[in-house]
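**Student:** sequence and predicted structure below; questions after.
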Amino acid sequence: MRVALGVSYNGQSYDGWQSQPSGRTVQDQLEKALGKFADQRISTLCAGRTDAGVHGLMQVVHFDTSAERAPYAWVRGTNSFLPRDIAVQWAHVVPDEFHCRASALSRRYAYSLLESPVRPSVDAGRVGWVFQPLDLAAMQAAATRLLGEHDFTSFRASACQALSPVKNLLRIEISRRGAYWRFEFEANAFLHHMIRNIMGCLIVIGQGKQAPEWIDEVLAARSRDAAAPTFSPDGLYFLGPRYDARWGLPDRTPAYDWLP
């Protein structure tokens, strides 16, 4: 039986998603909890790995198991063994041909950013921070230039393992509510640190240090040295993948609307 789960987590205490010898990853904690609940070893695959400090609102995983449980039991039972900053949001039995990564049509991220003369406190680790005012129109103009299929080498981490730097950026939406900015990104796939590197450039442009047209030069350079420094992971959230409706999986979790 193949089961798909939607998992949310606060990434502040973890060394990213992917299992490591330290055991301090979200995958390690999830698989340990699943193993205790199912009384057998369970290995998971995820829709998109996240780095240390990055949060997940709807990471989707799948696994194969001989343990038969009702969907609600997978949720409640697994959560009873998970730490308080990780929670299974939903569970669905899916056909064997479903693959959480290969079946995804696109992936979505959001970056939550506080614009304030004072650093974050109660939301420390959950939002990025700038103390200089940002220009919405300038950032939107730059964001438009990134849409479509491009070689995103300039926004790629040196440790990126993707076979190709060419990705199709489908959507960037920028909005503001009070002192909080929300940047949403959707693409067929993302490179390692791609969003944090784009954020660094958008903020430089929003602060008036570069014109929106500068983003064209960064893209054309195909060099990491041409872009702004990688921005903080604190405000980055994996919103989850999109799937064809035939799989019957949720599109989002309640936290999607909570995010500042």
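**Tutor:** Now that the structure is in, tell me what you want to look at. Numbers count the residues shown, from 1 in each chain.
**Student:** C-alpha only now, for contacts and for neighbours.
**Tutor:** Will do.
**Student:** what sits against the closest residue to residue 9 other than its chain neighbours?
**Tutor:** Excluding its sequence neighbours, the residue lying closest to residue 9 (Cα to Cα, 6 or more residues apart in numbering) is residue 86, at 4.3 Å. By Cα atoms under 8 Å, 6 or more residues apart in numbering, the residues touching residue 86 are 7-10, 26, 79.
**Student:** below is structure B, check it against A:
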Amino acid sequence: MRYALGVEYDGGDFSGWQRLSQPGTAGPPTVQAALERALSEVADAPVATVCAGRTDAGVHARCQVVHFDSQARREPRGWMLGATSRLPPAVAVRWCVPVGDDFHARFSARARRYRYRIVNRPVRAALERQYLAWYRQPLDAQAMHRAAQALVGEHDFSSFRTVRCQAPHARRELQRIAVERVGEELAVELQANAFLHHMVRNIVGSLLEVGAGERSGAWIAELLAARDRTLAGATAPAAGLSFLCPLYLPECGLPEEVTL
């Protein structure tokens, strides 16, 4: 039987999503390793997982979608509660749904959403500090939003991916990007068919230079056309980034929050 899970986690204490050692061996703490240990205990047999999109060290997830196969007979509620009771406090399984054998957490996803949060004031945050980046200079959120619209559409995003990115090409379709301010906090929300390694954090790092008045609004379009990572802004810190969710077609039968 194949199951899909909605998994929430605080990435602050993890070396990212991906397991960095063989199952059953010691290695850096990762979300995948913790989840597979918990599911394997519930199943009383080894369980391997596949996620919709790997996250880096320090990056959080509101609803990461994962699938796994198991011959163990457990109700969805049993998988959800049983796994969560065996997970560290920073990880929880929010829901479990039986899915067809053709469902794939990564390849069935049609889009992915991220949110980057910034506290913009002279002093750093104390509350929610693990979920916020800090930028002390005043930022013009409207200028950032206007500049970001040059990125919407299908483009080569080579200027916004890390040199360690292993994707075979840099073409992605950015479907939506918005920058909004509420009080002292700015949020950058992005939706795309897929993202490159560090793509969100590199886009935000460049937009911060526009918001601070160090670059013109036209600079983002120029960076996109240049296809040169060395010309773009610094990579924004991981702490402000959350993977909101992937999105699937209704026929996948998943909860509404991850359905297009």
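**Tutor:** That came in fine, so what should we check first? Because the structure is predicted, anything quoted here is derived from the model rather than measured.
**Student:** circling back to that earlier point, show me what the residue nearest to residue 9 of structure 1 lines up with in structure 2.
**Tutor:** The equivalent of residue 86 of structure 1 in structure 2 is residue 91 (alignment by TM-score structural alignment).
**Student:** mind telling me what element residue 194 of structure 2 is part of?
**Tutor:** Using DSSP states H and E, residue 194 of structure 2 falls within no helix or strand.
**Student:** please read the previous query as pertaining to residue 222 of structure 2.
**Tutor:** Assigned by DSSP H and E, residue 222 of structure 2 falls in helix 219-226.
**Student:** quick one: that helix aligns where in structure 1?
**Tutor:** Going by TM-score structural alignment: helix 219-226 of structure 2 matches residues 214-221.
**Student:** go on, stretch 47-57 of structure 2?
**Tutor:** Going by TM-score structural alignment: stretch 47-57 of structure 2 matches residues 42-52.
**Student:** starting at the chain centroid, how far to the matching stretch?
**Tutor:** The gap between the average C-alpha position of stretch 42-52 of structure 1 and the chain average comes to 11 Å, counting by Cα atoms, centre = their mean, to the nearest Å.
**Student:** need the distance between the two termini of it.
**Tutor:** Length of stretch 42-52 of structure 1, first residue to last, Cα to Cα, to the nearest Å: 23 Å.
**Student:** tell me who's in contact with the counterpart of residue 150 of structure 2 in structure 1.
**Tutor:** By TM-score structural alignment, residue 150 of structure 2 lines up with residue 145 in structure 1. Contacts for residue 145 of structure 1 (Cα under 8 Å, 6+ apart) come out as 215-216.
**Student:** kindly report the same for residue 202 of structure 1.
**Tutor:** 139, 142-143.
**Student:** how about it, what's its match in structure 2?
**Tutor:** Per TM-score structural alignment, residue 202 of structure 1 is aligned with residue 207.
**Student:** wait, a helix at its match?
**Tutor:** Yes. Assessed by DSSP: H, G, I helix; E, B strand; the rest coil, residue 207 of structure 2 belongs to a helix.
**Student:** in structure 1, which residues correspond to the longest strand along structure 2?
**Tutor:** Scanning structure 2 for the strand with the most residues, using DSSP state E, yields strand 171-182. For strand 171-182 of structure 2, the aligned range in structure 1 is residues 166-177, judged by TM-score structural alignment.
**Student:** what strand or helix carries the most far-flung residue of structure 2 relative to its centre?
**Tutor:** Using Cα atoms, centre = their mean, the residue of structure 2 lying farthest from its centre is residue 73. It sits 31.1 Å away. According to DSSP H and E, residue 73 of structure 2 maps onto no helix or strand at all.
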